[in-house]
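Visitor: Predicted coordinates and the sequence they were generated for:
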Amino acid sequence: MKFIRMTLNKWEKWWKFVILLLLLIMTFTYAMFQGGFVSWFLFYSFLPFALYALMIFVYPLSDFTVERVLGDQELTAGDPVVMKIIIKRNMPVPIAYLLIHELLPERLEILLGREKISSIVFPGFRKRIELSYNIKSMPRGEHTFNKLEIRTGDILGLIEKSRMIDSDKKILVLPATVPLPLRQVLGDYEQGKRTNSYKIRNETAMVSGIRDYAPGDRMTVIDWKSSARGVGLKTKNFEEKHSSDFFLLINCESDHSVFEEMVTFSASIAEIGLTKGMKLGLWAGGGGLDNLLEVKEGKGYVHKALNFMAKIKASPKIDVSSPRFYTPQTRFIPPNASLIVVTSVLHLPFVKAYTNLAGGIHSLYILFFCESSHVLNKAEQEAYTFGINHGAKMSIIRNREDWGVFEERGGR
């Protein structure tokens, strides 16, 4: 179908050219055989339009070049942008009109609800044309403007021609950040009360004492020698370590609207934590994606983290029965880091994957983002309960009022 359309467009140009020549020949023949003022007036009146149409037909649109000028090539989501387009040519051929179509990147096309931004100019003999357009609110992401279509023709519409011009310009739009009243992981660290605490749950950790067994204690931490003395089950107390590391894991399997909220939230956490001197690692995966930003610290790292989150994209949700659930390799996660999982997918295999990743060594926060009217279904309730029972701090985020999280919730 596309081939047929291209073939018809190609022949249409030549058919119009043939029609133009026939009209010119017919008016001349009529004047020659009919004679008189009226017939020759008709011919000479049509002649300038025909000659102009022939000139447009032979004039190459490859003479045009396009340059895009942008003040700020790095913006924040929600910022307006003014794109200036400069069109140049070498030959001062008179052009009656020039239709300009800016073909928008895919994400802007979805946001604005249209494929292109159009404008018409009347160049005349000018060799340089400048025009600009404004986009009021830019969405997060890396946007590439690379296609501009120009169209022109004669005054009578007998000859029309167009050309697609490549002119690349990239705009990086960083995610917006908002102040968050973060508790526990970030709040206490900021106030100097303590850093993020965790207990090492392995056999090589330093044992600091013995206590009575409590329901929920793992079998691996039971002190069997003390328990064998007949005074009841005893559990080892481990040395408490301190760290300000946290590792942010973003599940990209998400719908577009929810995903943007997830990224804004994640960017806000990263900015606050890094500004306060904490260490941050980032991983974005799911749906075939696997992007990693190693653990770093310092205010200078904020821009790199925001740059990382500007480029990640939502991917379609996969079937929950699939055995492939993406988690980063454990070698990339510091042994003392808290894991913060940001997701809009919640089911048992997913939660199991992250509780296994935490392995009793890392503090685990799973933040489930959903629409404000969303009610947990049976599978999500099962996953939620499993996470709580296995030491994960579960939070359901339905709107921005829930963004002051990092505490276990009992409500659903």
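Guide: Yep, it's here. In this text, all values refer to a predicted model and were calculated from it rather than measured experimentally. Numbers count the residues shown, from 1 in each chain.
Visitor: going forward, measure contacts between C-alpha atoms and count neighbours the same way
Guide: Fine.
Visitor: which stretches of the stretch 301-412 of the chain form helices?
Guide: 302-311, 348-358, 378-389 (DSSP state H, counting those that start in this stretch).
Visitor: neighbouring contacts of the last one?
Guide: In other words, helix 378-389. Contacting residues not belonging to helix 378-389 are listed as 346-349, 351-352, 355, 393-394 [Cα atoms under 8 Å, 6 or more residues apart in numbering].
Visitor: try stretch 67-85
Guide: By Cα under 8 Å, 6+ apart, stretch 67-85 touches 66, 86-87, 130-140, 167-176.
Visitor: how does it look with 10 Å?
Guide: Here stretch 67-85 makes contact (Cα atoms under 10 Å, 6 or more residues apart in numbering) with 66, 86-88, 102, 129-142, 145-146, 148, 166-177, 264, 306-307, 310.
Visitor: What is the longest helix out of those in the chain packed up against?
Guide: Across the chain, the longest stretch assigned as helix under DSSP state H is helix 2-34. For helix 2-34, the helices and strands in contact under the criterion 3 or more Cα pairs under 10 Å, 6 or more residues apart in numbering; DSSP states H and E are helix 36-58, strand 160-174.
Visitor: what about versus this one:
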Amino acid sequence: MKQYIKVIWNKCRDWFVLFCIFAATFSYAMFQGGFVSWFLFYSFLPFGLYAVAVLSYPLKKWNVTRDVKLQPRFAGDHLSYDIHITRSSAFPVYMAAVKEESNLLDQEERTIYPLFQRNAVIPYERSFVERGEYELFTISIELSDLLGIVKKKAYYPLQQRFIVYPQTHEIDIQFLLAGIEEGKNEVSTGNQSTTLVTGIREYQPGDRVGSIDWKATARKATLISKEFGHYHERSMIIIADVINSLYFEERMSFLASMLIHEETKRKKIDFLLAGDALFSPKTSEQSETDNLLYHLARAQPINNRAFETEFKSIALQKQHSFMVIVSQVTGTLIGQIQSKLSLHAKASIIVVKDEGAGLSEEETVIVNGIQSSALTVEVVNIPLPLSSKGSEGRNK
């Protein structure tokens, strides 16, 4: 009942305020009877009548469209579009506030003064669009009278969605893969591997007890089973940290650069992203790349979890050579990687950092202490624009 009364009040509030002002000025003129009182009433009359006209005006009949001229695809690209407003009548509109309702940050309200004009074009531009999934939901237009007493608002649903992938760079893929290619041991064609966990799903009748993910079950309060991958003729596995906030954007950019590289596609590399959940698509080659890029576009760091914890739960076949992509080297991670290596397998750690950054003193000590020749460490520097660095800095 309260909600119903609130809706009625919101619709009638401006009419009620306008009626009160009219009644007050007219009553004052009638009872006072002097020149000043009647002058006050007649002075307000045109403003009041215009306010009545604004409240009665069919704003929803306006034709509003959005024309996207330049749509971003990768982080750092430019976004440019125009909002076109067309109306049939030449009713004098003193002021109209136009706002794009979207999840784009810093989307300001634009004010136009069309007066008798029937057509208006409002340009929107954003010089730097960050990685993410964006939606333009609807456009709102609000009219106001000359004194700002009443307002009338209308919404025009114009949904549009686009994905901005991480920025890509030229990287030497062959050099980075060389460290583990010598130790690779491909899975034979048609031989299914059920030892690599690639995701989680709800428990289904027939699932083995050993496949239940007890940690995920405790979090979701329902039985959750692990999903195991089918890998055919895959030469190596890349496991990426999509948890740690340190140099997160640089890591996403590096992963996207690897995904779209022809050398990566030619070698048919399996990617396993350890983030909110283990993610590894099992579809066609092109769909797999698209799904991974989409996942990277939407990924966000997780502050209350550690990559080492997720990496420990990943089960790999002993003969698999693999690459681990992180931005921070720890003794715990080195120990876990070495425990997953067999006699003939190799592993490589790619440490992704900002341009000009290197290993810290603590990381240098840890790397120098590695005894096994089967484990190599490479530092990759990814330069990002200033806008991304500002956003990244808030995550560090």
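Guide: Now that the structure is in, tell me what you want to look at. Quantities reported herein were computed from a predicted structural model and do not represent experimental measurements.
Visitor: related to what we said a few turns ago, mind putting the helices and strands packed on helix 2-34 of the first structure in TSV, mean neighbour count and distance to residue 323 of the first structure included?
Guide: TSV is the format used below for these (neighbours: other Cα atoms under 10 Å; distance: least, Cα to Cα, whole Å):
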stretch	mean neighbour count	distance to residue 323 of the first structure
helix 36-58	15	61
strand 160-174	17	33
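Visitor: wait, which of these is closest to residue 244 of the first structure?
Guide: strand 160-174 (25.1 Å; Cα to Cα).
Visitor: any idea which helix or strand carries residue 274 of the first structure?
Guide: Taking DSSP states H and E as the criterion, residue 274 of the first structure maps to helix 256-275.
Visitor: so residue 69 of the second structure, which of the three states?
Guide: strand (DSSP: H, G, I helix; E, B strand; the rest coil).
Visitor: how many neighbours does whatever residue of the first structure lines up with it have?
Guide: Residue 69 of the second structure maps onto residue 71 in the first structure when the alignment is built from TM-score structural alignment. Residue 71 of the first structure has 9 neighbouring residues, counting by other Cα atoms under 10 Å.
Visitor: ok, the residue positioned nearest the centre of the second structure to residue 146 of the second structure distance?
Guide: Closest to where the C-alpha atoms of the second structure average out (Cα atoms, centre = their mean) is residue 132, at 2.8 Å. Going from residue 132 of the second structure to residue 146 of the second structure by Cα to Cα, to the nearest Å gives 41 Å.
Visitor: Then residue 280 of the second structure?
Guide: 59 Å.
Visitor: who's more crowded, those two?
Guide: Using other Cα under 10 Å, the more surrounded residue of residue 280 of the second structure and residue 146 is residue 280, with 22 against 15.
Visitor: looking at the alignment, what does the more buried one pair up with in the first structure?
Guide: Superposed on the first structure with TM-score structural alignment, residue 280 of the second structure falls opposite residue 292.
Visitor: Surely residue 242 of the first structure is in a strand?
Guide: Yes: secondary structure of residue 242 of the first structure (three-state DSSP): part of a strand.
Visitor: Look at the nearest residue to it once chain neighbours are set aside and give its secondary structure.
Guide: Nearest residue to residue 242 of the first structure in three dimensions, chain neighbours excluded: residue 197, at 5.0 Å (Cα to Cα, 6 or more residues apart in numbering). Three-state assignment for residue 197 of the first structure (three-state DSSP): strand.
Visitor: What distance do you get for the equivalent of residue 197 of the first structure over in the second structure to residue 320 of the second structure?
Guide: Counting by TM-score structural alignment, residue 197 of the first structure corresponds to residue 182 in the second structure. Noted for residue 182 of the second structure: a distance of 12 Å to residue 320 of the second structure, by Cα to Cα.
Visitor: intersection of neighbour lists for these two?
Guide: Counting by Cα under 10 Å, 6+ apart, the shared contacts of residue 182 of the second structure and residue 320 are 344-346.
Visitor: Output those in a markdown table, with distance to residue 394 of the second structure appended to each entry.
Guide: Listed next are those as a markdown table, based on distance: Cα to Cα, whole Å:
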| residue | distance to residue 394 of the second structure |
| --- | --- |
| 344 | 42 |
| 345 | 39 |
| 346 | 36 |
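Visitor: In contact with residue 164 of the first structure: list those residues for me.
Guide: 61-62, 101-103, 146-151.
Visitor: right, and the secondary structure at residue 280 of the first structure would be what?
Guide: Going by three-state DSSP: residue 280 of the first structure is strand.
Visitor: no, scratch that, I was asking about residue 99 of the second structure
Guide: strand.
Visitor: For it, give me its contacts.
Guide: 107-111, 138-142, 155.
Visitor: do the same with residue 138 of the second structure
Guide: Applying Cα under 10 Å, 6+ apart, the residues contacting residue 138 of the second structure are 66, 99-102, 155-160.
Visitor: Shouldn't it be within a strand?
Guide: Yes: Residue 138 of the second structure sits within a strand when classified using three-state DSSP.
Visitor: Might you report the residue contacts of the spatially closest residue to it that is not a sequence neighbour?
Guide: Excluding the flanking residues, the one nearest residue 138 of the second structure by Cα to Cα, 6+ apart is residue 157, at 4.3 Å. Shown here is residue 157 of the second structure, whose contacts under the criterion Cα under 10 Å, 6+ apart are 64-65, 101, 136-140.
Visitor: Same check on residue 366 of the first structure?
Guide: Applying Cα under 10 Å, 6+ apart, the residues contacting residue 366 of the first structure are 249, 339-343, 346, 351, 354-355, 384, 387-388, 392-396, 406, 408.
Visitor: For it, what is the corresponding residue in the second structure?
Guide: Checking TM-score structural alignment: residue 366 of the first structure goes with residue 349.
Visitor: got it, and residue 151 of the first structure?
Guide: By TM-score structural alignment, residue 151 of the first structure lines up with residue 142.
Visitor: Check the gap between the nearest residue to its match once chain neighbours are set aside and residue 2 of the second structure for me.
Guide: What sits nearest to residue 142 of the second structure in space, not counting adjacent residues and going by Cα to Cα, 6+ apart, is residue 153, at 4.2 Å. Counting by Cα to Cα, the gap from residue 153 of the second structure to residue 2 of the second structure is 23 Å.
Visitor: For residue 100 of the first structure, what is the corresponding residue in the second structure?
Guide: Match for residue 100 of the first structure (TM-score structural alignment): residue 98.
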